[in-house]
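Q: Based on what follows, work out the 3D shape:
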Amino acid sequence: MDQKILWDCHMHSSFSADSDTPMEDMIQTASDLCLEGICFTEHLDPDYPKTPEGLDFSLDIPAYRSRLDELKEAFNDQISVNFGIELGLQPHLAGTFSELLKEVPFDFVIGSSHLVHGYDPYYPDFFEGRRESECYMEYFESILENIAAFDEMDVYGHIDYVVRYGPNQNRQYSYGRYKEILDEILRTLIRKNIGIELNTGGYHYGLGEPNPCVNVIRRYHELGGEIITIGADAHTPDKIGYAFDKAADVLRECGFSYYTVFQNRQPVFHKL
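A: Next comes the predicted model:
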């Protein structure tokens, strides 16, 4: 019988501005699901613009690290708990993030695009008065700008995150429509030894696909990409390990026989 995915390497707790869930509840649920390990990747998005909800995407890293260490010890005989971060990339933050990674011994670093030239596609004003395709292209162009400025992450998060929130979501989106720029992103990541993630959040956002979509994951493998982590992007316990059976099938369909988990910033490959 095929081994299923036993590590969820993208999740949030109340240390992230957009989650209210205590860290111990996330760990207990993951343990109850018989996962082997998880990695918290709390949000750090400096210079995030004011939101209608008043969210603050700064991160108290000492408090986060201290609590994680306590719970790592408390759950030691049940599940492995790794210490990660999701950096909200913007080119002007490159120096700040570089210094942070010299100082703090994370297990795993996701670099993600949440803001596009100051706008978060989560909010409708990013799309107002513009063609959806133009907005998607600007998002992908901003990924290349971010990688040019900063390349010290382990993987690039949910590469087509923008389609979760577009007026038509992914109904008019495909790898083929944006092939040229998506290939440039993938080749650049591979050249810099940065992986990608298969983020099952796309399934719980109703896309019917992960982020990035299956054809982007397939193309990453075709181009020689080897590092791929799996995460549900859970902010609540019910989303932990979400659609991991589908994720395993997608990886195999795209040519992978393993998935990746980072420990002390080093990739460890787990057979599917």
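Q: contacts and neighbour counts: CA atoms only from here.
A: Will do.
Q: which residues touch residue 34?
A: residue 6 (CA atoms under 8 Å, 6 or more residues apart in numbering).
Q: Ok, residue 227 next?
A: Residues near residue 227 by CA under 8 Å, 6+ apart: 155, 194-196, 259-260, 267.
Q: Recalculate using a threshold of 6 Å.
A: residue 195 (CA atoms under 6 Å, 6 or more residues apart in numbering).
Q: How much space separates it from residue 38?
A: Going from residue 227 to residue 38 by CA to CA, to the nearest Å gives 17 Å.
Q: what about the strands in the stretch 151-272 of the chain?
A: Secondary structure of the stretch 151-272 of the chain by DSSP state E, counting those that start in this stretch: the strands cover 155-156, 195-199, 228-231, 258-263, 266-271.
Q: Make a markdown table out of these and add distance to residue 24 and mean neighbour count.
A: Output for the strands of the stretch 151-272 of the chain, formatted as a markdown table (distance: least, CA to CA, whole Å; neighbours: other CA atoms under 10 Å):
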| stretch | distance to residue 24 | mean neighbour count |
| --- | --- | --- |
| strand 155-156 | 26 | 26 |
| strand 195-199 | 22 | 27 |
| strand 228-231 | 18 | 26 |
| strand 258-263 | 21 | 20 |
| strand 266-271 | 25 | 14 |
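Q: In the longest helix along the chain, which residues are buried?
A: Longest helix of the chain, by residue count under DSSP state H: helix 132-149. Neighbour counts over helix 132-149 (16 or more other CA atoms under 10 Å) mark 132, 135-136, 139-144, 146-147, 149 as buried.
Q: How far off centre is it?
A: Computed by CA atoms, centre = their mean, to the nearest Å, the chain-centroid distance of helix 132-149 equals 16 Å.
Q: Need the contact partners of that helix.
A: By CA under 6 Å, 6+ apart, the list of residues contacting helix 132-149 reads 90-91, 116.
Q: so residue 262 touches residue 108, yeah?
A: Yes: with contact defined as CA atoms under 6 Å, residue 262 counts as touching residue 108 (5.5 Å).
Q: next up, for comparison:
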Amino acid sequence: MSKTLPADFHMHTHHSGDSDAPMEMMIEKALQKSLSSICITEHMDMDYPVTEDIPEGTYDLDTESYMSEIRVFQDKYAGLINIGFGVELGLQPQIVFQNEQYVKKYPFDFVIGSNHLCHGKDPYYSDYYENRSEKEAFTEFFESTLENIQLFDDFDVLGHLDYIVRYAPSLNRNYNYKTYSDLIDEILKTLIDKGKGLDVNSKSLYSEPSLGDTNPSRDVLLRFHELGGEILTFGSDAHKPEHVALGFDTAVELVKSCGFKYYTTFSQRDPKYIKL
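A: Here you go, the predicted structure:
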């Protein structure tokens, strides 16, 4: 492990519909790893489709309860670790107004905008890929991402840009930046024009099987740098304590190899640049 790991700005606790991790255990693990700062980013995915496995409201965050608990631990751990109050907001065209109103309502330190759903289907599930090629599925995902960030921009970084490759039938074996460069470049240019950044997500480095790359991939990060992008946060996407900051050594070296010299943290939505 390197001497100093960057801040982990993407993690979930029991307030997220897909995690049962106690908040204090996530904080304690961050302290064990000598992190100086973290941001908890619970899921808020409004209008997430209901299925047999996903009851209505699974990803509707009880933000008041979440905010109350995080304030307790911000006070308890003051002087030991900075704990940001964040959210991972699911982006969809039909809920732009609801998302705008939601972000305005709460004093978030940091907002991740994530494309989890493409026209009502999540690439996490196999039915997203049925009756079409992976290329068609990937293309729709990137088209959907571009549409979402053109319609809504009250977020700080785009979450795990090529998230789809974690769950595609062939994972990332049939994926490369060049095949989708027109769409990905438009996504990156839109982010840069709007003053937004990227979540360098390490989950695909420690998931089983490992993809051997971050989300977004090294080639996408390299292109972001070439286009003038500057804002990068690191996120483990941890849903359990043992995954906090996991894969960060590899992610840091990958980011450095793309030419980045700084990463970013946020407080009250204001970026701070920290030397890698």
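Q: Quick check: TM-score for this pair?
A: Remark: TM-score between the superposed chains equals 0.97 [TM-score structural alignment, normalised by the length of the first structure]; 271 aligned residues with a CA RMSD of 1.1 Å.
Q: The longest helix of the first structure vs the second structure, average offset?
A: Averaged over the aligned pairs, helix 132-149 of the first structure sits 0.6 Å from the second structure after superposition, using mean CA distance after the TM-score superposition for the first structure.
Q: what range in the second structure matches that helix?
A: Residues 134-151 of the second structure are matched to helix 132-149 of the first structure when aligned by TM-score structural alignment.
Q: One more: stretch 173-193 of the first structure?
A: The counterpart of stretch 173-193 of the first structure in the second structure, using TM-score structural alignment, spans residues 175-195.
Q: Identify all contacting residues around that stretch.
A: Taking CA under 6 Å, 6+ apart as the rule, stretch 175-195 of the second structure contacts 146, 229.
Q: Residue 127 of the first structure versus the aligned residue in the first structure for residue 226 of the second structure, what's the distance?
A: Matched by TM-score structural alignment, residue 226 of the second structure corresponds to residue 222 in the first structure. If you measure residue 222 of the first structure against residue 127 of the first structure using CA to CA, the figure is 32 Å.
Q: repeat for residue 166 of the first structure
A: 7 Å.
Q: And residue 84 of the second structure? What does it align with in the first structure?
A: So residue 84 of the second structure corresponds to residue 82, using TM-score structural alignment.
Q: Just say helix, strand or coil for its match.
A: Judged by DSSP: H, G, I helix; E, B strand; the rest coil, the three-state class of residue 82 of the first structure is strand.
Q: Chain neighbours aside, what residue packs nearest to it?
A: Nearest non-adjacent residue to residue 82 of the first structure, counting by CA to CA, 6 or more residues apart in numbering: residue 39, 4.4 Å away.
Q: That neighbour against residue 9, yeah?
A: Yes: look at residue 39 of the first structure against residue 9 with CA under 6 Å: they come within range, at 4.6 Å.
Q: okay, the two: which has more neighbours?
A: Set residue 39 of the first structure next to residue 9 and count neighbours by other CA atoms under 10 Å: residue 9 wins out with 30 against 24.
Q: Can you check the distance spanned by stretch 48-56 of the first structure, start to finish?
A: 8 Å.
Q: what's next to that stretch, contact-wise?
A: Outside of stretch 48-56 of the first structure, the residues that reach it under the criterion CA under 6 Å, 6+ apart are residue 17.
Q: Now with 10 Å, please.
A: 16-18, 43-47, 57-58, 88, 90, 114-115, 118-120, 123 (CA atoms under 10 Å, 6 or more residues apart in numbering).
Q: And for stretch 161-169 of the first structure?
A: 112-116, 120-124, 126-128, 131-133, 135-140, 170-174, 199, 201-207, 210-213.
Q: Sort out which of these are buried, if you could.
A: By neighbour count, with 16+ other CA under 10 Å, these hold 112-116, 120-122, 126-127, 132, 135-136, 139-140, 170, 173, 199, 201-204, 207, 210-213 as buried.
Q: among the residues you listed, which are in helices?
A: 132, 135-136, 139-140, 201-204.
Q: Report how many residues lie close to residue 165 of the first structure.
A: Around residue 165 of the first structure there are 17 residues (other CA under 10 Å).
Q: mind checking how far it is from residue 89 of the first structure?
A: Per CA to CA, residue 165 of the first structure is found 19 Å from residue 89 of the first structure.
Q: before we move on, what about residue 266 of the first structure?
A: Using CA to CA, residue 266 of the first structure is found at 21 Å from residue 89 of the first structure.
Q: in what helix or strand does the counterpart of residue 101 of the second structure in the first structure lie?
A: Here residue 101 of the second structure is matched to residue 99 in the first structure, going by TM-score structural alignment. Residue 99 of the first structure is located in helix 94-103, with elements delineated by DSSP states H and E.
Q: and the angle for that helix with helix 132-149?
A: Here helix 94-103 of the first structure runs at an angle of 50 degrees relative to helix 132-149 (axes from the mean of the first three to the mean of the last three CA atoms, to 10 degrees).
Q: Now do the match of residue 84 of the second structure against residue 99 of the first structure, distance only.
A: With the distance defined as CA to CA, residue 82 of the first structure ends up 21 Å from residue 99 of the first structure.
Q: ditto for residue 75 of the first structure
A: From residue 75 of the first structure across to residue 99 of the first structure, the span is 31 Å (CA to CA).
Q: In terms of packing, which of the two has more residues around it?
A: Neighbours per residue (other CA under 10 Å) separate residue 75 of the first structure from residue 99, with residue 75 holding more: 15 against 10.
Q: for the more buried one, what are its contacts?
A: 24, 27-28, 31, 81.
Q: Sort out for me which of these are in strands.
A: residue 81 (DSSP state E).
Q: Please check the contacts of residue 75 of the first structure and keep the buried ones.
A: Among the contacts of residue 75 of the first structure, those buried by neighbour count (16+ other CA under 10 Å) are 24, 27, 31, 81.
Q: could those be laid out in JSON lines, adding distance to residue 251 of the first structure?
A: Shown next, in JSON lines, are those (distance: CA to CA, whole Å):
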{"residue": "24", "distance to residue 251 of the first structure": "30"}
{"residue": "27", "distance to residue 251 of the first structure": "25"}
{"residue": "31", "distance to residue 251 of the first structure": "24"}
{"residue": "81", "distance to residue 251 of the first structure": "24"}
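Q: Residue 233 of the first structure: which of those residues is nearest?
A: Ranked by distance to residue 233 of the first structure (CA to CA), these are led by residue 27 at 14.1 Å.
Q: I'd guessed that closest one sits against residue 79; true?
A: Yes: in this structure, residue 27 of the first structure is within contact of residue 79 by CA atoms under 10 Å, at 7.9 Å.
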